[in-house]
Each structure stands twice: as structure tokens, then as C-alpha cells.
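Participant: quick one, what's the 3D model for this:
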Amino acid sequence: MGAGHERAEERRRLRALAVCLLVGFMSLLDVSIVNVALPSIEHGLGASEADLAWVVSGYALTFGLILVPAGVLGDLWGRRTAFLTGLLLFTLASAACGLAPTATALVIARLAQGAASGLLGPQISGLIQEMFAGPARARAFGWFGTTVGLATAAGPLAGGLLINAAGSESGWRWVFFVNLPIGLVAFALALRLIPRSGRRLVVEPGAGITARIDFVGVLLLGAGLLAVLLPLVQEQQWKSPAKWWLVVLGVLLLAVFARWERGRTLPLVDLSLLATRSYRYGVSLGMFYFAGFTTIFFIFTLFLQRGLGYSALEAGAAITPFAVGSAVSAALGGRLVSEHGRVVTIVGLVTVIAGTGLTTLAVHLVPGQHTAYATAAPLLLAGIGSGLTIAPNLSLTLSEVPVQRAGTAGGVLQTAQRLGTATGVACVGAVFFAHLAGGGSWANAFQLGTLVAIGFELCSLVCALADVRGRDRAEPATRPER
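Facilitator: A predicted model of the protein is given here:
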């Protein structure tokens, strides 16, 4: 009877994991699916370049701003409650995006959608921490890594298919409407399958809401991140160099935030987490890696559609090899990491760097309409490396974090990833568009931008190597003397 009960609980956990992965895929898909829909939005709503920029960057901005407070809410209220709330808000915001009568209305709905997605993110990693342990947790994070890689890479293909089916005039609306049936089904399943949180942060009985939620910390962190992210996501629209003073202001606000948090009984961000080597290096690795690999899709899609005249569907299909490689290797990485640890991410990063470099070489050697065929194998290789990087890093980063702080820790990790994405898009985009503005070719612009992305990927490799070196130094100190 005991064994039967345990098997039933295991099946319930796996079903709950499937719901989490479905919702994670849906929310992360909206980060990249909109890229190929921009021409359709411009045609259908008469949107300006600034409107289109905000449709893309506004989602990422509110997504990043809400992640850490969302993690705290999950730790305090219970992740099931926060998960269901975020899912409902995301579904409603998706409907508002699809029904938007004007470009301004679409931008506002996208801001709300990004915030709802940010509320969901930490709950998914927190629920995995809570439901699984040991090798089972590593495998669960492996499936989550597969979901992240698939959602990021499959977004352009999914968008291209929807627009091709519905037409350029209103096809962009179905990019958002597709979330409605998924969201409703997922909500019904989550009500039945997602377990109630058994481990919440404990605060003093009778403590008011201000004792449980650090509103000053929320304000300082939000203002600091906004000041840092805004000039990055608007780098192409704000031409004045004065915008970079906002980054300085943001850094100062974040420094004030760090000082404020040290005096809190229940801090918004437990800075002691950064004293844990695996967490510190994992967060840094994730930030640099997302600055590199996500930006490649940004410039590759532009290169194919505007430079070579590919349709939205063709451009999306060209990125499919990366998604396939990531899907195949991420589950494998989740299993290997429990035995081989950080070595798995090092192998993954080296593979990503090699695949990215070969993609650049393929564009140089095979210019013109056959570029997509030439880049298929290198992108497949890069995808395999990505699958061995994202999921294992997520598992290793959170491996030593107390379950009660899993939501907050996951929120900080994903905030670092969003900050990395915004920074990468700004830096890679600046090189890419500057070369085009100077009369350079689309192919050369892509190659130069990719070199910058490889630089970020190399920084993530340095973080992984530093973690291994720190672990090797720590082991002799903890080994008992004979």
C-alpha cells in the first residue's frame, strides 16, 4: 500500500510538472514569437517604429521588473496561489492584446502581459524545488530547460505559421489569441493538480503586510532596474547619449537597495544567497549566456527577413534546427548534471560557442538565398550546447537554496537573465545597426553582431570555470584529515 501511494504521488507530481511546463512554454514563447509578427502589426494597426519597439521591449521590461517581488509573493502566499493568479492575468492580458484596436492599446496590454508572465516565472522554478528532490529534481529542471530552449527558438516558427494561416492583416492577433485555449485548459488542470505549498516563509504572528512585504525594497529595486533596463531596451529609439546617465542612476539606486536590504528582518532579496558559490556563479553565468544566445535570434531573424527577403514562416523555419537540438539535449543534460555537475555546462557552453562561430562562418561562405540551409547544422550544434547549458545551470544554481526561498532565488536568477537579454540586444543591436547605417551589407552586420554575442558566451564560460575552480579549492578544506 505504501509503494502504491508513493507511485500515485509520483504520477501526481509529474502531471503537475507537465502543467508548469505548459504554462512556462506559453509565457516564454511570447518573448520571441512577436518578432516575426512586427510587419503584420505595422500593417494591421499602422504602428510606428516606436510602437513596435515597445511591443517587444515593453514585455521584457515589465517581465524583468516583476520577477523578484513575484518570487517573494510566492514564498509568502504559497506558489499555487501566485501561479493561478499569474496564469489568469496572463490569459486575460493575451485576450486584450489580440483585441487591441490601436497600437497604444496593444503596448499597454503587452506591458500587463509581461508583468503576468513575470509573476509566473518564479513560481514554476519554486514548484519544481518543492515537488522534487535529488536526481528527480535535476531531471525536472532538465525538462524545464527543454521548455525554455524550445519556447525561445520555436517562437519565430510558431509566429510564422500563424501569420501565414491568418494573413498579414490580422495574423498578428492570433499570435496572442492562441494563448486563450491553452491558458484556460492549463488553469483548470492547475486547480486540480498543482499542490498547495507546504513550506512558506514564516513571519511573526500578527505582523502587518508591511512587515511581510518590503515595499521600500520593491520601490528601490524596481526604480533601479527600470533605470538600467530602459535605455537598453530603447537604445535604437533614444538617440541622445544622455540616456546612459539613467544606467548610472540605476546602479546607484541598486546600491542603495543593497544597503537597505542588509537591515531587514525579511529582505526582498536575501543577499546571503550570493555567498553561496553555486548560486553566485550560476546567476552570473545565466546573465551572460542569455545576453549571447537570445540576441542571435534577434539579428538572425532581421537578417533573413529584411536582408534576404525571407517570409515570416521561412525565417521561423530556419531557426528550427536550434530548437530541435535544444529539445534533444536538455533532458539529457538534466540527467547528467546530478552526476557530473558543472562540467556539463562547460561542455554545453563550448558547444554553443563552436556552433555560433560556425553559423557566422556559414553565412560568410554561403551568401544569398541558401543561407538557411548552410546554417542548419551549426544551429543544430548550438542548440545541443544550449540544452546542456540552461537546464543544468538552473539545477546547479538552485541546488543549495533553501526551499522556503526558492521563489525569491528563482526570481533573482530570471531577473539576471532578462537583464542579460536586454543588455545583449542593446550591444549586439548597436553593432548590427551601426554597420548597416554605414552602408555595410546585411551579412557582414550579422557576422559582426554574432561576434559580440560570442563574447558574452565566453564570459559565461569563464563563470562556469571559476565555479569549478572554487569547488576544487573548497574540497580539500572540507575533507577530513587522516
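Participant: only C-alpha atoms for contact and neighbour calcs from this point on.
Facilitator: Noted.
Participant: quick one: buried residues of the longest helix that the chain contains?
Facilitator: Taking DSSP state H as the criterion, the chain has its longest helix at helix 442-478. Along helix 442-478, these residues count as buried under the neighbour rule (16 or more other CA atoms under 10 Å): 442-447, 449-465, 467-468.
Participant: who's in contact with the closest residue to Ser441 other than its chain neighbours?
Facilitator: Leaving aside its chain neighbours, Ser441 sits nearest to His435 (7.7 Å; criterion: CA to CA, 6 or more residues apart in numbering). With contact taken as CA atoms under 8 Å, 6 or more residues apart in numbering, His435 is in contact with Ser441, Asn444, Ala445.
Participant: and which of those is nearest to Leu87?
Facilitator: Ala445 (39.1 Å; CA to CA).
Participant: what's near enough to touch the closest one?
Facilitator: Ala445 sits in contact with Val431, Phe432, Phe433, His435, Leu436, where contact means CA under 8 Å, 6+ apart.
Participant: what helix or strand does the residue nearest to Ser441 sit in?
Facilitator: Taking DSSP states H and E as the definition, His435 sits inside helix 406-437.
Participant: what ranges do the helices span in the stretch 51-200 of the chain?
Facilitator: Using DSSP state H, counting those that start in this stretch, the helices of the stretch 51-200 of the chain run over residues 79-99, 103-131, 134-166, 171-177, 179-193.
Participant: thinking again about what came up before, next one: the helix holding His435 to chain centre, how far?
Facilitator: Remark: helix 406-437 is offset 10 Å from the chain centroid, using CA atoms, centre = their mean, to the nearest Å.
Participant: buried ones in that helix?
Facilitator: 406-429, 431-433, 435.
Participant: please provide the structure for the following sequence as well, for comparison with the first:
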Amino acid sequence: MTARPSAPVSASGEATGGDAIGADGVSERTRWQAFAVAVAVASLTILDLSKVNVGIPAIEQAFGASPTQIQLIVAGYVLAFGIVLVPSGRFGDLHSRRRMFLIGLVVFLIASLLCAIAPTVELLAASRILQGVSAGLLMPQVLGLTQQLFTGAARGRAFGIFGAVIGLSTAFGPTLGGLLIGVGGPELGWRLIFWMNVPLVIGLFPFAYKLLPRAQPDAHGPRDLDLFGTALLGGTVLSLMLPFVLTTGAPDDDPSRWWWLAAFVALAVAFVAWERRYTGRGRAAIVDFALFRIGAYRNGTLIATAYFAAMPATFLTLSLFLQFGLGLEPVYAGMVTIPFALASAVTSWYSGRVATTIGRPVVVWGLVGVVLGLAGTIASAFLLPAGISPWVVAGFMALAGAGGGAVIAPNQTLTLADVPLTSAGVAGSIGQVGQRAGTAVGIAAATAAFYATIYAEEGRAGRVDVYQDAFLHASLVILAFVGVALVLALLDLRARSTDSL
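Facilitator: Below you'll find the predicted structure:
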């Protein structure tokens, strides 16, 4: 079912007073209620990226899991997430974002239940992959719906809220996971991490069914879904991410996994050639390559990819260091990230409001704050006594969080600002693929540096010294990714300044 495009409450995206009705017949109150449901579900998918990290030691102990199995539990979610994003975004753009959202919500419910009752580590890993599939169905619809519901200043505010929620979900995930493990103990606690999703999804489903818009803008041109192109794209994303998912830092890592990158190059070339041929016949391609000619979209996607290579890896390696190195209980290890979450929420909300007026400089200064905060975190963990280190680390994580909040929301707003509304879902999906690929690469690189150091130094020094070195090496990898994001933001800022002359 299609209808004319959604309009903001007013042409500028501002409320006109009261519960104003837009040109599409949707009231301002209903818009924000629908947005709240969508963002609440998005936060669940991001929470499951971060809250599981703090449960890894308990899962490892419960099943006697190998490093490869643990990596599949952590990164298999990201892998499946990335593979499904673009086709689900494209289908949502062409047919119904609401329908795809509701399907994704049901799959997320089933996958969470399977994770909670998994009797073996293999079934847990498989259920996590299914959970990643559901997240890949959901996230593009959230971004597409946000584009559809708002324009102008209202869209900036919406993405500011979105960024704040995602920042809170990412940073509070370890704390929440730690609390659940503290309540349930090592045997049951990690299962509660997944059980938590079940009542939340059941509660959100009727609101999603009622509030999400049934109509959406007409998608001009062909409405077919390129199945062969979808398969090629899935193979391309899989072959890019899989070798990193299989990288654990253990001495027995199979070097042949890197041949998957050769397959990635071949499949990427085949995908581009097929899509051009398919489009040349007047059909609808799965990826609109014209999007990459939009400078703001291309540059913003690259910045987000580099940034998301850094931050999830930061929370994972910091949690490992605090628990294994300093001996903190999971709940206390999770609490160290609370200052990051709070600072990120504040700056996300504010920076989303000013993104359309100030532009890329907000992102640049945010990345500078992240670099300074992470550098202070590394120095605190490496130089200070174990009794003091977590407190000082929490302070520097607040600085990193303040910077991070000024990255996600403004970058999302700037990236999608010039994208046509009828391509909002697939454009958001491509950006999310970059973020998920970045996450897989970042987690693999950082954890490989972390565990490789432990294997190399095992038996040579005290436990704290070994884990300090491991965290230092992992953090240097993470800082390199943030540095890449900062360089890309500066280049984009320079390009914008040149264009304005």
C-alpha cells in the first residue's frame, strides 16, 4: 500500500502548535510515538551488541567454550546483522517498512528465546546468528521510518535522540549485563541477558502494530527485488567479515581464513558488474550506486565505519581487562562505562539539534574528544595501581563519551541529509553495513591484539601486568581506527569548505 510522501508538521519540520496534523494526515503526537517505538526496538538490537560482552567469561565457563566459539557468539551476531541489512532495507523501501519491522520483531523474539534456553555453545552461537538476522531486518526500517516521519530541524532532533539512545544502549549494555549476571549468578545470569528481551519485545509489538505508518512514499520505477544481486551482495559481505570473525589471536588461528578476502574482491567485482547490467535493463538494483556520488553520504558512511570499528571493541576489551586483569565482578566492570553513557546521551541530544546549522565541525571536535578520552583511559589502565585505575578510567570514559555523542547523531543527520526519501531505507542499510563490517573488523583486530599479547606473555609476569600490556596493545589498535575517522572528517570538512568558496 502506498500513499503520498509523509510531510513534517510544517515545511521547516517545526510544530505549528498543538497536536498539528501533517499533509499526510498524521498528527505530531503520533509521529513521535511511532518514532519512540522504532528507537526503543533499535536500542534492543544495539544492547545485544554490548551487554553480551560482559557475559563472555560466564558463557566461557559454563560451556568450556573455545576462543573461536566465543568469537562466533560475539561477532556472529554482527556478521548476520551486516549481511541482511541492505536487502531488508531495499524491500522496506519498495514495499512496506512497517511489515519488515514487524517480521523482524517476531524473529528477534524467537532468537532471544532460543539464546536463553540454548543447551550447548553451538546452539547458542547459531541462535545469536539468527538474532543478528533479526537486527538486520529491523535497523534499516528504523532509519527509513525516521527519514519518512520527519524533515528539516525535526529530523535533526529525531536523529539527536536516536544517537543518544544508541549511545546509552552501547555504553549501558555492559552495566546491564553485569547486573543480570550478579542477580542470576554465573550459571543463570548470562541467560537472563537474553530472557530480558522476551517481555520487552512482547510489550512493544502491539504498539508497533498500531503506531507505525501503514503508508509510505511511492517508490518510483521498478519494484522488483534483485534476488541474484542480493545473493552476490550477501556473499560479498560474508567474505569480507568472516575472516575477521574467525580471528581470535590464538596461536592456532588458521591462516587460510584470509583467502576469504580474495573471494571478497571477486564477489564485489561481480556484484558491481551485475548491478550495472541489471540497472541497464531498466530493473531496480539492490544498491543505488548513485548514492555514493553524494559527497556527504559517502564521507559520512566512511567516518561511521571507522568509528564503529573502534567503540564496540573498546567496551569488549575494557570489560575483559577489568574482569580478568583487575579481578572486578561483572557488575562493577560494567559500571565503569556508565559515565560514558551519560555524557554521550547529553552531547548526542544537543549535537543532533545543531548538526544542521554547524555541520561537520561538530563531528571533528567530537572525534578529538574521543581520542583524548581513550588516550587517558589507556594511560590510567597502564600506569595507575589496580585499586585506583577503574575510577580514573571511568572519568576518562566520560570524556570519550562526550566526544562520541557528538559523532553518532550529527554524522547520521549529515550523512542522510541529501538522500532521496524513497531511498532512505537502503541508504541507511548501506551505512549500517559499513558500521557492522567496521565492528567485525575492529573487534577482531583489537581482541586478536589482546589475546596474542596474553599468549605471548603468559608465565612471564604477574596477571595484572600481562593484562595491562594486552589492553594497551588492543587500545592502540582502537585509537588507530578513531584516528582514521578523524582524518576522514577533516578531509570532508576541507572538501565542504572548498565547495563553499
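Participant: corresponding residue for the residue nearest to Ser441 of the first structure in the second structure?
Facilitator: Aligning on TM-score structural alignment places His435 of the first structure opposite Thr453 in the second structure.
Participant: try Val36 of the first structure
Facilitator: Using TM-score structural alignment, Val36 of the first structure sits opposite Val54 in the second structure.
Participant: over to Phe187 of the first structure?
Facilitator: Match for Phe187 of the first structure (TM-score structural alignment): Phe205.
Participant: from Arg79 of the first structure, how far off is Phe297 of the first structure?
Facilitator: From Phe297 of the first structure over to Arg79 of the first structure the distance is 32 Å, taken as CA to CA, to the nearest Å.
Participant: and those two? Which one has more around it.
Facilitator: Arg79 (31 against 23; other CA atoms under 10 Å).
Participant: now that one. Nearest residue, chain neighbours left out?
Facilitator: That would be Gln123: by CA to CA, 6+ apart, it lies 5.4 Å from Arg79 of the first structure.
Participant: dump the residue contacts of the aligned partner of the one you found in the second structure.
Facilitator: In the second structure, Gln123 of the first structure lines up with Gln141, judged by TM-score structural alignment. By CA under 8 Å, 6+ apart, the contact list for Gln141 of the second structure reads Gly89, Gly92, Arg97, Arg98, Met100, Phe101, Gly425.
Participant: what lines up with the second one in the first structure?
Facilitator: By TM-score structural alignment, Gly92 of the second structure lines up with Gly74 in the first structure.
Participant: count the neighbours of that match for me.
Facilitator: Applying other CA under 10 Å, we find 31 residues neighbouring Gly74 of the first structure.
Participant: so what's it up against?
Facilitator: For Gly74 of the first structure, the contact set (CA under 8 Å, 6+ apart) comprises Arg80, Thr81, Ala82, Phe83, Pro122, Gln123, Gly407, Thr408.
Participant: quick one: contacts for Ala306 of the second structure?
Facilitator: Counted by CA under 8 Å, 6+ apart, Ala306 of the second structure has contacts Gln435, Gly438, Phe481, Val482, Val484, Ala485.
Participant: let's go with 6 Å and repeat that
Facilitator: Each residue near Ala306 of the second structure by CA atoms under 6 Å, 6 or more residues apart in numbering is listed here: Phe481, Ala485.
Participant: do you know how far it is from Leu211 of the second structure?
Facilitator: 35 Å.
Participant: check the gap between the residue nearest to the match of Val36 of the first structure when sequence neighbours are not counted and Val368 of the second structure for me.
Facilitator: Spatial nearest neighbour of Val54 of the second structure, chain neighbours left out: Pro174 (5.4 Å); criterion: CA to CA, 6+ apart. Pro174 of the second structure is 24 Å from Val368 of the second structure, where distance means CA to CA.
Participant: try Gln412 of the second structure
Facilitator: 18 Å.
Participant: then Phe271 of the second structure?
Facilitator: 37 Å.
Participant: repeat for His95 of the second structure
Facilitator: Counting by CA to CA - His95 of the second structure and Val368 of the second structure are separated by 41 Å.
Participant: what's the answer for Ser112 of the second structure, then?
Facilitator: Counting by CA to CA - Ser112 of the second structure and Val368 of the second structure are separated by 37 Å.
Participant: what about those two, which has more around it?
Facilitator: For Ser112 of the second structure versus Val368, neighbours defined as other CA under 10 Å are more numerous around Ser112 (27 against 17).
Participant: nearest residue to the alignment partner in the first structure of that one in space, please, no chain neighbours.
Facilitator: Alignment note (TM-score structural alignment): Ser112 of the second structure maps to Ser94 of the first structure. Counting by CA to CA, 6+ apart, Ser94 of the first structure lies nearest to Phe176, which is 5.3 Å off, once chain neighbours are set aside.
Participant: surely the one you found touches Gly98?
Facilitator: Yes: the pair Phe176 of the first structure / Gly98 is scored as a contact, 5.3 Å apart, by CA atoms under 6 Å.
Participant: burial count for the match of Phe187 of the first structure?
Facilitator: 17.
Participant: also Gly76 of the second structure?
Facilitator: Neighbour count for Gly76 of the second structure, taken as other CA under 10 Å: 27.
Participant: what's the closest non-adjacent residue to it?
Facilitator: Ile129 (5.3 Å).
Participant: where's the one you found relative to Trp260 of the second structure, distance?
Facilitator: 19 Å.
Participant: tell me which of the two has more neighbours.
Facilitator: The neighbour count for Ile129 of the second structure versus Trp260, taken as other CA under 10 Å, is higher for Ile129 (24 against 18).
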